[in-house]
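Chemist: Predicted model, plus sequence, below.
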Amino acid sequence: MQIPLLLDRSRPATLAAQIVEQLRDAILQGRIAPGTRMPSSRRLADQLDVSRNTVVRAYESLMIESYVEGRRASGMFAASHLPDHTARPAAPPAIIAEGGSPSSMPLPCMPIRAQDLVARNRNRLAFDFFPGRPNAALFPLKTWRRLLQKSLSQGGAAGISQYSDPAGLAVLRTAIAGHVATTRSIVADVNRVVVTSGVQEGINIASRLFLGAGTVGMIEDPCYQGARYAFEAHGAQVVGVPVDSQGIVTDSLPSLPATLIYVTPSHQYPTGHVMSLERRHALIAWARRTGCYILEDDYDGDFCYEGSPLPSIASLAPDCTLHLGTFSKSLGAGLRLGYVIVPEPIAVAVRSAKALLNNGNSWLDQATLAEMIRSGSYAAHLARIRVRYKENRDSLLLALRRQFGVAEISGASSGLHLFWRLPAGVPDAPVLEEIARRARVGVYSLAGGGAHDATDSELARRCVLMGYAALLPRQIEQGIARLSEAIDDALELPNDSLPRTPAGTGHLALRFAQQPALRRTLLPQASFGPDDPAKSRFPMPVVTNIYRYPIKGLSPQRLTDVILKAGHTFPHDRMFALARPRSPIDGHVAKWAKKGLFVMLMLDEALARVRTHLDVDTLDFTIREGNRQLLAVNLASEKGRNDVEAFFQQLVPTLNGTPRLVRAETGGHFMDKPDKIVSMINLATVRALEERWGVEVDPLRFRANVYIDGAQPWEEFEWIGRDIVIGDTVMRVDRRNGRCGATNVNPQNGLRDLDIPTSLRTAFGHKDLGVYLVTRKTGAVSIGAQVIAPTDTVQHHVGLALAAVSTMPERRFICRGCYYVYEEASGLPEQGFAPGTSFAALPATWRCPDCGTEKSTFRPMALSAA
């Protein structure tokens, strides 16, 4: 290491003193970092042309002052810790030439905007749906390492030590030419191929060659931010052309002369539409007629999931098209390799522009990629990841439909992201982006996802980009579920006045206690252990109550029996709802929508002050308060519906308007989730919460269809993904039920007296209680019907669940990705970890069973008081 030191032999100070002074200042100012190896005395003496003894004396002085330290057989190092009495002086002021000052320096000729693709805060997201990012776990690391070592052993030293062709290695350009001939129908001479550092560099090269002050550059609207900003940076007038479901609208192309038009025909960014063949021919005809080059960005061109890809524009019009391609989506953006295929007349100019930018790309990366393409490994890799990404796409589509109903999607036939038009009841895209981020879910508006919309259109307000390649199917499902919960949670009123679990206690405060309508005598606790097999089961679970809720948010109606049909929801459950004033729900028959569009207990607790009853056959409807009947109408008549709407406007004055009574379409419902499900509560779990919190919790707060008793507390969570038999029907236990603010409302008097969701999350790291069932076999269910659970779960210990009442101290660890909780007392028997297995004993490779997060992200949870 050479340290800049200047010795002035005309000064009275000795040379050793000058060396000490300058090295001390360098250490104090941070120019020499703590622990840095200092030059040897011999080397520093040669550098300064002084005797070695002079340097030795200087080092000895610095050692006495504790600025450097010697290490045996290692040399001299800057001290790791400076002396306490020293203060770091400020850096010396910059030397200003005579007559100048920092403020007189010119600024850039024009402001330059650039897209921000760096994930500064995205690493804090548990579920990141950033568009266009591949899955790092699918990178062919072993293949890449093998080919890289092969490239190094075959001329690697010579290749690295000298400049190579700025246009790229000939072997890589040959491989790219063969690749695009097969996959894009582009027949190109190697001299027409130029290797770039990704698509953005190709855009910049084209902009530099064809745009400038007074020229016109055209882009899609909306489009990729990087193209818009590159055109602006070169002084061009930028004109946007709208896109629709067939790509750029060629009829809207202006007649004014342009020199360059940027398009993404394979998977339009951001909308995901594929440009039709007719539009491609129309664009080519316009470009030839006006003398405008087409800059074709083959965005996501490697990922076509349905049908055959259309021929690229460059294959149809090689004379007027610059074709951009990249390996960022298939291998990774960190590789920084792409290519541009240009018409023959401008090939030399493009190569020269590339040379002026950076004189070419890394020799080693180019050589490795060339061998990967030549050997067929790249084609095999593409085939493999295409299958995985299609599975991810299907998982995302399914998750959106399960949580949000009918999803209006574009771009599903190809690419690595979906373009989702937000349904009614979901906030605008910028607001949703922030709500999701607070829940550690990454969804992206156009601006957040790197797209530009010149008109701030409805697309910018009501559409988001959802990338899916970087996640696992299970993570996609959980991420969308959390997004849905975050949207619902954002609707809730502030809960600062509600009692919560005090820190350090195991009890839930309350304003007053009430007698739960369904509470039964607590079942005796059995002692479980390997030496007592006779006590290894609770009594056979049975159905104790069956309810339907004909009108969303209003009173339950108890049934003695019900016929559940396979693939259907609970009969006559949430068949009506009161749409909020000014909600975008038209007519008296409506499709499912997010609950924020309806009058509901979560926001409107006054609904619980009255008792309602609907005869589902005649549609006769009554409203009572105590023993007094307030209203009796028939919902089949318009007058009856109007009377109901007027009544609830008076009952809930915060509505600021008249709600509208709507009926679900045939086979539909207005439950909180759009799929065909039945909700179930295990009363043993409710009693476990009562014991833990020291209060009585009315099970009707949870508004379930089926209530069972006789199972273990929280055992229902162990049934997820499996079949149970209830009476004559077979049900699949589909997923947990996350609780919302409606459970805070006392169903007996309409007061908010508890904070159930927050208390659940405080105690257990989640707010789940109860499960959703899917009917697989039609059959009858009646009160008293037996519930036959999976046989290998009923033998589980009492402490099997994520949340269980325990009088013994237990250690729990929470996943920071999805809030899964590992309890040492319960273990994880399904993975072979017996109850009592410590978290430290889990292997380092163990991952969260819910979201796949690494063990290292888990954090200890505070012990709860008994």
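Modeler: Everything's here; your move.
Chemist: all contacts plus neighbour counts: C-alpha atoms, from now on.
Modeler: OK.
Chemist: unless I'm mixing things up, Arg736 is touching Ile681, no?
Modeler: No. Using C-alpha atoms under 8 Å as the test, Arg736 is too far from Ile681 to be in contact (10.4 Å).
Chemist: so what sits against both of the two?
Modeler: Jointly contacting Arg736 and Ile681 under the rule C-alpha atoms under 8 Å, 6 or more residues apart in numbering are 769-771.
Chemist: Quick one: which of these is the most crowded by neighbours?
Modeler: Counting neighbours by other C-alpha atoms under 10 Å, Gly770 leads the shared contacts of Arg736 and Ile681 with 24 neighbours.
Chemist: Do I have it right that that one meets Leu683?
Modeler: No. Gly770 is beyond contact range of Leu683, at 9.3 Å (criterion: C-alpha under 8 Å).
Chemist: The structure to be compared is supplied as follows:
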Amino acid sequence: MPEREDQLTLHLDLTGEGGRRIQLMRALRDAIRSGRLAPDTRLPPYRVLAGDLGVAKNTVAGAYAELVAEGWLTAQQGSGTRVAQRTTAPEPGAVRSRPEPDRIRHDLRPSSPTAAAFPRTAWLASARRALTAAPNDAFGVADPRGRPELRAALVDHLARARGVRADAGRIVVCAGFGHALQLLADVLPGPVAVEAYGLGFHRDVVHGAGHRTVPIPIDADGAQVGELAATDVTTVLLTPAHQYPTGGPLHARRRTAVVDWARSTGGWILEDDYDGEFRYDRQPIGALQGLDPEHVVYLGSTSKSLSPALRLGWMVLPAALVDDVLAAKGTREIWTGVTDQLTLADFLRSGAYSRHLRRARLSYQRRRAALVAALADRAPHVRVSGIAAGLHAVLELPDDTEEATVRAARSAGVALDGLRDYRHPDASTPPRDGLVIGYGTPPGHAFPAALGALCAAIR
């Protein structure tokens, strides 16, 4: 039976800057753009949506009226407020940020490991051992800090592999980097400095907590942290081992300088060590946290080393932040599953994780070499950078060619990202043209064809 108008429900997240009316308008536009609200979908009446969202009826009425004026919605007597038909297709000249799933033939989007390389047999063996050995209390009410077995295993692994100084009492397990950043944004003061090129998703998380983000310029030596002294920020988010997405490490002088800044101002450094274990040309650069565990929050996860599907991450916190972060996490919320935590603890202790990393590094190093060779042969005008570590490379393009190159690639079914997409909208330096290519995502048998399609698009 069709849902009655007074029973219509609509889930919307009211976050970000601006008042409730602005947040509601933004949420509705996003839902329409993404296709979650299809054309001709009827929206709840003012009073129903206002009650569901906990806002004033006039707030909903004002948001609806403005979106009708903009053409996103239509309103007719007796028919209610509906999504306008004109939203079925992009406006003329618009470029989709992603190709449709059924049109993607080669996925070269960055940051994902090869899904087929997940070590299923070794993971299953660890799961069996972990479940057999797990105490009964592991299946009771969870500890918001995470399982002690995993935190103890992380202390050993991070100290050995990344130079992190920690004890189990300072580690909090979370559901990936985004979850960790959300918790930290809730307890740390704003505004927050971020690198001028970085993930928009991370900026959105910070904005969702009510903080402004301040872009810090980057160059070949990483973030220009000397600029922090001229800002009003007390928290900075960095990718010091391998700047994302441009690829360079933070220079040693700047590593020292940003720690000195934190000590002198009482500030906090959030270290995103997203792929610090994948370095090819020399020994991995140690974690910045090792220079000052009382001012640096170390953030890691399994998203690049194993799989983003595991939703396993961790924070190594300064002592002064542990209680505040645990209070923000709460005693009842969405946590990483206990069985995955126990399995990862055994995976680390048994040496299976280190063996997997060695195999993965060799595989990705070969892919990197194939990418560089293919470009040198078929697109020699393109310079490749940012390849000393990680799972992606930056292809530097001539000025004013990025948009056309991205369009050509997507028309050919090649999914990739343009470098401009990562630029902070308030960055002071001019935008750079380039492509951010993930060479970890395609399955092995499809990688040569993906490189061929990429080079054809660039030509």
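Modeler: Looks like it came in fine. Source: prediction; values computed, not measured.
Chemist: After superposition, what's the TM-score, could you say?
Modeler: In this superposition the chains share a TM-score of 0.77, using TM-score structural alignment, normalised by the length of structure 2; 383 aligned residues with a C-alpha RMSD of 2.8 Å.
Chemist: neighbour count winner among Arg736 and Ile681 of structure 1?
Modeler: Ile681 (25 against 18).
Chemist: Tell me the counterpart of Ala449 of structure 2 in structure 1.
Modeler: Alignment note (TM-score structural alignment): Ala449 of structure 2 maps to Gln478 of structure 1.
Chemist: Next: Asp275 of structure 2.
Modeler: Asp275 of structure 2 maps onto Asp300 in structure 1, by TM-score structural alignment.
Chemist: so that match, which of the three states?
Modeler: Look at Asp300 of structure 1: counting by DSSP: H, G, I helix; E, B strand; the rest coil, its state is coil.
Chemist: Am I right that Ile708 of structure 1 sits in a strand?
Modeler: Yes. Counting by three-state DSSP, one finds Ile708 of structure 1 located in a strand.
Chemist: do you know how far it is from Asn682 of structure 1?
Modeler: The gap separating Ile708 of structure 1 from Asn682 of structure 1 is 5 Å, by C-alpha to C-alpha, to the nearest Å.
Chemist: Which neighbours do the two have in common?
Modeler: Shared contacts of Ile708 of structure 1 and Asn682 (C-alpha under 8 Å, 6+ apart): none.
Chemist: And these two? Which one has more around it.
Modeler: Using other C-alpha under 10 Å, the more surrounded residue of Ile708 of structure 1 and Asn682 is Asn682, with 28 against 22.
Chemist: can you redo the shared contacts of Arg736 and Ile681 of structure 1 as a markdown table with secondary structure and distance to Met76 of structure 1?
Modeler: A markdown table is the format used below for those (DSSP: H, G, I helix; E, B strand; the rest coil; distance: C-alpha to C-alpha, whole Å):
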| residue | secondary structure | distance to Met76 of structure 1 |
| --- | --- | --- |
| Leu769 | strand | 64 |
| Gly770 | strand | 67 |
| Val771 | strand | 67 |
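Chemist: For Ala347 of structure 1, state which of these is nearest.
Modeler: Lowest distance from Ala347 of structure 1 to these (C-alpha to C-alpha) belongs to Val771, with 63.6 Å.
Chemist: right, and the closest one touches Ile681 too?
Modeler: Yes. Look at Val771 of structure 1 against Ile681 with C-alpha under 8 Å: they come within range, at 6.8 Å.
Chemist: If we ignore the residues flanking it in sequence, what's nearest Leu44 of structure 1?
Modeler: Distance criterion C-alpha to C-alpha, 6 or more residues apart in numbering; nearest residue to Leu44 of structure 1, sequence neighbours excluded, is Val55 at 7.1 Å.
Chemist: Spit out the contact partners of the one you found.
Modeler: Contact analysis of Val55 of structure 1 by C-alpha under 8 Å, 6+ apart lists 16, 19, 41-42, 44-45.
Chemist: now those in TSV, with secondary structure, distance to Pro166 of structure 1 and neighbour count?
Modeler: Shown next, in TSV, are the contacts of Val55 of structure 1 (DSSP: H, G, I helix; E, B strand; the rest coil; distance: C-alpha to C-alpha, whole Å; neighbours: other C-alpha atoms under 10 Å):
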residue	secondary structure	distance to Pro166 of structure 1	neighbour count
Ala16	helix	49	19
Ile19	helix	45	21
Ser41	helix	43	20
Arg42	helix	42	14
Leu44	helix	40	21
Ala45	helix	42	17
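Chemist: and of the residues you listed, the nearest to Val249 of structure 1?
Modeler: Nearest to Val249 of structure 1 among the contacts of Val55 of structure 1 is Leu44, at 69.5 Å by C-alpha to C-alpha.
Chemist: how about the closest one, what's its partner in structure 2?
Modeler: Checking TM-score structural alignment: Leu44 of structure 1 goes with nothing.
Chemist: Give the helix, strand or coil label for the match of Ala449 of structure 2.
Modeler: Under three-state DSSP, Gln478 of structure 1 falls in the helix class.
Chemist: how close does it get to Ser679 of structure 1?
Modeler: Gln478 of structure 1 sits 19 Å away from Ser679 of structure 1, going by C-alpha to C-alpha.
Chemist: Among those two, which residue is more densely surrounded?
Modeler: Set Gln478 of structure 1 next to Ser679 and count neighbours by other C-alpha under 10 Å: Ser679 wins out with 24 against 19.
Chemist: tell me, how many neighbours does the residue nearest to the more buried one when sequence neighbours are not counted end up with?
Modeler: Leaving aside its sequence neighbours, Ser679 of structure 1 sits nearest to Tyr772 (C-alpha to C-alpha, 6+ apart; 4.6 Å). A count of nearby residues for Tyr772 of structure 1, using other C-alpha under 10 Å, gives 23.
Chemist: Touching, Glu294 of structure 2 and Val316? I think so.
Modeler: No. The pair Glu294 of structure 2 / Val316 is not scored as a contact, 10.1 Å apart, by C-alpha under 8 Å.
Chemist: In terms of packing, which of those two has more residues around it?
Modeler: For Glu294 of structure 2 against Val316, the residue with the higher neighbour count under other C-alpha under 10 Å is Val316, and the figures read 29 against 18.
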